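Engineer: Can you look at this prediction? I've put the sequence above it.
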Amino acid sequence: MSSAISAPIAYGYLRVGTDGTGEQVRRLEDGIRAYAEHRGLALRGIYRETGSGLRLDRMASTVQGAGATHVILPSLEQITNHLAIQAAVIALLHVVGARLHLLDRAREVGHG
């Protein structure tokens, strides 16, 4: 019987606007992958939110469906500039039991 401990599951999350280039998206995704690897997290996937508006219900169901306990974002500003919505994202991830990691700050946010 193996006593190996599996790596915590992480999920990346990006907002992809119509003004973003493929190269910009690739750089953000590469940053998420490198961060997960450096932190010893098993990156299950990267969700790309497109269109107008932020779908917090989709974010929650994607994170829960993947069994992720960590979510990696390039920055809160990358998904929204609205402070109230940024606070809602932090609260939502706390409710679903996921720790938030921000690449622009290279740290975890809002989860004890």
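Structural biologist: Received, thanks. Residues are numbered from 1 along each chain as shown.

Engineer: From here on, just use CA atoms for contacts and neighbour counts.
Structural biologist: Will do.

Engineer: Against residue 55, how distant is residue 85?
Structural biologist: According to CA to CA, to the nearest Å, residue 85 stands 11 Å off from residue 55.

Engineer: no no, residue 30
Structural biologist: Taking CA to CA, one finds residue 30 at 23 Å from residue 55.

Engineer: Can you pull out the residues in contact with the longest helix along the chain?
Structural biologist: In the chain, assigned by DSSP state H, the helix with the most residues is helix 22-39. Defining contact as CA atoms under 8 Å, 6 or more residues apart in numbering, one finds that helix 22-39 is touched by 10, 12, 14, 16, 42-43, 46, 72-74, 103.

Engineer: let's bring in a second model and compare:
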Amino acid sequence: MNDTRPVAYGYLHVAPDADDNASWKLEAELKRYADDQGFELAGLFYEDVGGCFAAWEALTQELRQANAHHVIVPSLVHLTQHELVLEYLLDRLEQGWRAEVHELHPQ
């Protein structure tokens, strides 16, 4: 019997001046969610500059390399606040990498 849990990655936007405690709380929530849903949280990707998608690019590379199909975010706002960009990013995850996005706090 195979006890391997599906791999998931977390992605969050953290402002450079954000309170460390708030960031740690989000990390803990992502880890707890992954565990509760039966995922192995293999890593967290942090975007700290608005409009910069360096961590996003690293995440998508990791999804391909690990053949992973789950991304956990606190909310979709952590991807972007721009509706058209959000649609593009979700489409790339869902269609391009066949990844499912899980939201802790849907808005």
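Structural biologist: Structure received. Just so you know, these numbers come straight off a predicted model, no measurement behind them.

Engineer: Work out the gap between the longest helix of structure 1 and the centre of the chain.
Structural biologist: Here the centre of helix 22-39 of structure 1 is set off from its chain's centre by 11 Å, with CA atoms, centre = their mean, to the nearest Å.

Engineer: Then stretch 7-22 of structure 2?
Structural biologist: 10 Å.

Engineer: Output the residue interval of structure 1 matched by it.
Structural biologist: Counting by TM-score structural alignment, stretch 7-22 of structure 2 lines up with residues 9-24 of structure 1.

Engineer: What residues of that stretch count as buried?
Structural biologist: Buried residues in stretch 9-24 of structure 1, counting neighbours by 16 or more other CA atoms under 10 Å, are found at 9-16.

Engineer: What of stretch 99-107 of structure 2?
Structural biologist: The neighbour-count check on stretch 99-107 of structure 2 (16+ other CA under 10 Å) flags 99-103 as buried.

Engineer: possible to save the residues you listed as TSV with distance to residue 19 of structure 2 and secondary structure?
Structural biologist: Listed next are the buried residues of stretch 99-107 of structure 2 as TSV, based on distance: CA to CA, whole Å; DSSP: H, G, I helix; E, B strand; the rest coil:
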residue	distance to residue 19 of structure 2	secondary structure
99	30	coil
100	29	strand
101	25	strand
102	24	strand
103	21	strand
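
Engineer: Tell me which stretches of structure 1 form helices.
Structural biologist: Using DSSP H, the helices found in structure 1 span residues 22-39, 56-66, 76-79, 83-95.

Engineer: Can you say which of these is packed in most?
Structural biologist: Compared across the helices of structure 1, helix 76-79 shows the largest average neighbour count, a mean of 17 (mean count of other CA atoms under 10 Å).

Engineer: Give the other helices and strands that that helix contacts.
Structural biologist: In this structure, helix 76-79 of structure 1 packs against strand 9-16, with contacts taken as 3 or more CA pairs under 8 Å, 6 or more residues apart in numbering; DSSP states H and E.
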